[in-house]
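# pasting the sequence and the predicted coordinates here, then a few questions.
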Amino acid sequence: MFDMLYAFEKYTKVANGYTSIGNVRNPTNTRPRDMMESFFLGETLKYLYLLFSDEQTMISLDEWVFNSEAHPLPIHEA
């Protein structure tokens, strides 16, 4: 996991945020774009926060499930 976080900083960090890259296969020429995808903050960083948060009481995974955009949805009894 640390390798992934390091790669975010190394290849996508720019002066005012994080950029998307045009070439993930060539680390010497990633072709940074002049934009940050909206899902980077709204999904990617939210997933990382949920995974690594020390807050054990934030949300019970026995009662909630996350959808593909990391929104919590209650689990209802069938």
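Looks like it came in fine.

# from now on I want contacts and neighbour counts done on CA atoms only, so please keep to that.
Noted.

# what about the helices in the protein?
Counting by DSSP state H, one finds helices in the chain at the ranges 2-7, 38-39, 45-52.

# of all these, which gets the most neighbours per residue?
Each of those was scored by mean neighbour count; the highest is helix 45-52, a mean of 12, by mean count of other Cα atoms under 10 Å.

# quick one: contacts of that one?
Residues from elsewhere that reach helix 45-52 (Cα atoms under 8 Å, 6 or more residues apart in numbering): Ala70.

# also this one, for the comparison:
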Amino acid sequence: DFEVKPRDAFYILRPEAVESFFVLHQLTGDPIYREWGWEIFQSIQRYCKMDVAYGSIRDVNRPEERPTDKMESFFLAETLKYLYLLQDPDSEIDILNKHVFNTEAHPLRRFDRF
């Protein structure tokens, strides 16, 4: 079982939601996933951006608090990459026919045969 407790209101710049939006947009073409991605990007800019980096949020219910002084590498490697690809209408990344992503969101070209 998985339970989110009321005090579990942190955001540590994880990529899973925007990765899901990217995949769903590739599968359906529904523009709502781009809209949601754009809203997430704007919120990250508004609440997580610091002078030279981005920081995690201890409690999303208290947006007036300063972000923590910690940015995990997955934020640049995955979260921002998926947000970019989600908004890029000319992207050659095609997870349905041409590419797969490894765990760090690096696109790898698929081969028809080995």
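In hand now; what should we look at? None of these values were measured; they are calculated from a predicted model.

# circling back to that earlier point, now distance to Thr19 of structure 1 too, for the helices of structure 1, in JSON lines please.
As requested, the helices of structure 1 are exported to JSON lines (distance: least, Cα to Cα, whole Å):
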{"stretch": "helix 2-7", "distance to Thr19 of structure 1": "12"}
{"stretch": "helix 38-39", "distance to Thr19 of structure 1": "10"}
{"stretch": "helix 45-52", "distance to Thr19 of structure 1": "14"}
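
# quick one: the aligned residue in structure 2 for Tyr6 of structure 1 and Leu80 of structure 2, what's the gap?
With the correspondence set by TM-score structural alignment, Tyr6 of structure 1 lines up against Gln42 in structure 2. Remark: distance between Gln42 of structure 2 and Leu80 of structure 2 (Cα to Cα, to the nearest Å) = 12 Å.
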